[in-house]
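[1] I'd like to go over a predicted model; first the sequence, then the structure.
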Amino acid sequence: MDEVEEVEVVVAHSERATLRVGDMFLKVDADQARIDVEVEAMSRAPVPTPEVLWRKPHVLAIAALPGTTLGRLGGPSTGSPAAWAAAGAAIRKLHDAPLPPWPGQSGRGLRELAAELDDECELLVTNGLLPADLVTRNRRIAEAALRPWTPAFTHGDLQIAHVFADGDEVTGIIDWSEAGQGDALYDLATFTLGHEAHLADVVAGYGTDVDLDVIRAWWSLRSLLVVRWLSEHGFDPFAPGCEVDVLRSRM
């Protein structure tokens, strides 16, 4: 009998799941549109992305990338300052690319985003998930992100775990289902969330002046928007170094 590869569950919740089987990842998504966006975005992005092995309804198979991530939210960074700078340079290359013809996760209208933030803040307090002063303080900080921006080709969910490097070279970026037109500083903020010590390295690699107050505003805004969702889908935003600690650090 042939040896059977071990199946590793990478992420799993009610909307989607990612499994690893040997050197292949299987992404199962209830929303076929997200898979379609992911494949199209990877074909357009001027940065290293995984090879698409095959695609069927609601399932996408991609090859594993060489190297490792630069760390994880809530954990230590395993990447050197040069690796973080290389990631910043790769992100800048993406943002300078021609725009895809669809809006992205961070490309929502300002009114829509502000209304969503207000609703979420109210629920966080009403449901007793977070104290009112913590929510109020971060809601004020988040205000700086709610300003007009020039659309860029953004990844839309550029968590640290989605960027792979081998030494000081970026080998690939994964999970493009939220890609589209959006705010470039949202990508930078998502990538450095919980790793503020490496923000300067990323900005140095990015190679242009950025508004650090807006990046910090996105840290607060993103964290406020996801705490309740994470809690309801089996994740722990209260773990050390994760979203709630990011909010507390703004106090």
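    Nice, thanks for sending it over.
[2] Going by C-alpha atoms from here, please, whenever you check contacts or count neighbours.
    OK.
[3] quick one, strands of the chain?
    7-12, 16-21, 24-29, 52-56, 59-63, 68-69, 152-154, 163-166, 169-173, 180-182 (DSSP state E).
[4] Format those strands as TSV; extra columns: mean neighbour count and distance to L130.
    As requested, the strands of the chain are exported to TSV (neighbours: other CA atoms under 10 Å; distance: least, CA to CA, whole Å):
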stretch	mean neighbour count	distance to L130
strand 7-12	12	25
strand 16-21	17	27
strand 24-29	20	30
strand 52-56	13	41
strand 59-63	19	36
strand 68-69	20	30
strand 152-154	29	30
strand 163-166	22	30
strand 169-173	22	33
strand 180-182	25	29
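[5] now those in JSON lines, with distance to V226?
    Output for the strands of the chain, formatted as JSON lines (distance: least, CA to CA, whole Å):
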{"stretch": "strand 7-12", "distance to V226": "16"}
{"stretch": "strand 16-21", "distance to V226": "16"}
{"stretch": "strand 24-29", "distance to V226": "19"}
{"stretch": "strand 52-56", "distance to V226": "29"}
{"stretch": "strand 59-63", "distance to V226": "25"}
{"stretch": "strand 68-69", "distance to V226": "22"}
{"stretch": "strand 152-154", "distance to V226": "19"}
{"stretch": "strand 163-166", "distance to V226": "20"}
{"stretch": "strand 169-173", "distance to V226": "22"}
{"stretch": "strand 180-182", "distance to V226": "18"}
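[6] Any idea which of those gets closest to A41?
    strand 180-182 (7.5 Å; CA to CA).
[7] dropping in the other structure now:
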Amino acid sequence: MAGVEEVEVVVAHHECATLRVGDVFLKIDADQTRTDVEVEAMAMAPIPTPEVLWRKPPVLALAALPGTALGRLGEPSTTSPAAWAAAGAAVRTLHDAPLPLWPGRSVDEIAAHLDGECEWLLTNGVLPTDLVTRNRQVAEAALRPWTPAFTHGDLQVAHVFVDGDEVTGVLDWTEAAPGDALFDLATLTLGHEEHLGDVIAGYGTDVDLEVIRAWWSLRSLRGIRWLVEHGFDPAAPGCEIDVLRSQL
């Protein structure tokens, strides 16, 4: 990294930070359990992931992925439908892989967390009651038994990198675990409903669209407090609160 002229802060909050130094990403996380999961999940995943250059707790150094992010929440995606389909195919490959050995969250845990977040939203007047109530009803469809798959767990559109119509890698595996395959598909298409058909075409099997929509509501309701407390804006155009409004 000699000769690097600047350090870019990619993301930073009071849990962890990611810096870019030239072609190297430095992830600094006080909770090494998350880093343990990330390193092991990337080693297991049958799709491209960043190369681990070195690890000196609390720092993990990863090589930059080629290409650009598939998109950003709150911004129109300029990548092709074929690139979105390629992302869907990569997710299917991941979901068909052997499961991680560590446990994921149960339906009961997710439901309890969701109810706690809805209560916080209403108690603090963050969102109108009808918006929370309606989306909590929509979210109920996701709270059903599922066959566990190897899920990324935080498959935001910005975590998938493409070069042309080819997936070059997937970032940020700290939430990887056995889970609901449709949660990954919903996370990838959150705020980009227009590309859901492309993703499903690449995924190669029918999915329950009601459950996808349920996960859109659930993820948005469950994430707003964390975003606010960590300095992000869920009310930005096209982001979580707009997703909740679109569900009405």
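    Good, I have the coordinates. Here the structure is a predicted model, which is why all the values come from computation and not from measurement.
[8] re earlier: who wins for proximity to R44 of the first structure among the strands of the first structure?
    So among the strands of the first structure, strand 152-154 is nearest, using CA to CA, at 9.6 Å.
[9] Give me the aligned partner of T68 of the first structure over in the second structure.
    Alignment note: T68 of the first structure maps to T68 in the second structure; criterion TM-score structural alignment.
[10] Return the distance of the residue nearest to that match when sequence neighbours are not counted relative to L188 of the second structure.
    Closest residue to T68 of the second structure apart from its sequence neighbours, by CA to CA, 6 or more residues apart in numbering: F161 at 5.2 Å. Distance, F161 of the second structure to L188 of the second structure, by CA to CA, to the nearest Å: 12 Å.
[11] Repeat that for V4 of the second structure.
    Taking CA to CA, one finds V4 of the second structure at 33 Å from L188 of the second structure.
[12] Who has more neighbours out of these two?
    When V4 of the second structure and L188 are compared for neighbours, L188 comes out ahead with 29 against 9, by other CA atoms under 10 Å.
[13] residues touching the aligned residue in the second structure for L193 of the first structure, list them.
    The alignment partner of L193 of the first structure in the second structure, by TM-score structural alignment, is L190. Listed by CA atoms under 8 Å, 6 or more residues apart in numbering, the contact set of L190 of the second structure reads L73, Q156, V157, W216, V243.
[14] Repeat that for L26 of the first structure.
    Counting by CA under 8 Å, 6+ apart, L26 of the first structure touches T18, L19, R20, V59, L60, A61, I62.
[15] E6 is in contact with the second one, correct?
    No. The pair L19 of the first structure and E6 does not pass the contact test of CA atoms under 8 Å, sitting 10.1 Å apart.
[16] Go through stretch 231-241 of the second structure and flag the buried ones.
    If you call a residue buried by 16 or more other CA atoms under 10 Å, then stretch 231-241 of the second structure has these buried ones: P234, G238, C239, E240, I241.
[17] Need the distance between the two termini of that stretch.
    OK, stretch 231-241 of the second structure end separation, CA to CA: 15 Å.
[18] which part of the first structure lines up with that stretch?
    By TM-score structural alignment, stretch 231-241 of the second structure lines up with residues 234-244 in the first structure.
[19] What are the contacting residues of the matching stretch?
    Applying CA under 8 Å, 6+ apart, the set of residues contacting stretch 234-244 of the first structure is H13, L73, G74, G75, G194, S223, L224, V227, L230, S231, D245.
[20] now, which of those sits nearest P48 of the first structure?
    Distance to P48 of the first structure across those (CA to CA) is lowest for L73, with 22.2 Å.
[21] Can you tell me how far the closest one is from R44 of the first structure?
    28 Å.
[22] and the two? which has more neighbours close in?
    Using other CA under 10 Å as the criterion, L73 of the first structure and R44 rank with L73 on top: 20 against 14.
[23] Tell me which residue of the first structure matches up with G169 of the second structure.
    The alignment partner of G169 of the second structure in the first structure, by TM-score structural alignment, is G172.
[24] I'd assumed A45 was in contact with its match.
    No. Under the criterion of CA under 8 Å, G172 of the first structure makes no contact with A45, lying 10.8 Å away.
[25] Which position in the first structure pairs with L209 of the second structure?
    Per TM-score structural alignment, L209 of the second structure is aligned with L212.
[26] Provide a list of residues in contact with its match.
    Contacts of L212 of the first structure by CA under 8 Å, 6+ apart: none found.
[27] For R44 of the first structure, which non-adjacent residue is spatially closest?
    Distances taken as CA to CA, 6+ apart place P100 nearest to R44 of the first structure, at 7.7 Å, with adjacent residues excluded.
[28] Right, I'll call it a day here.
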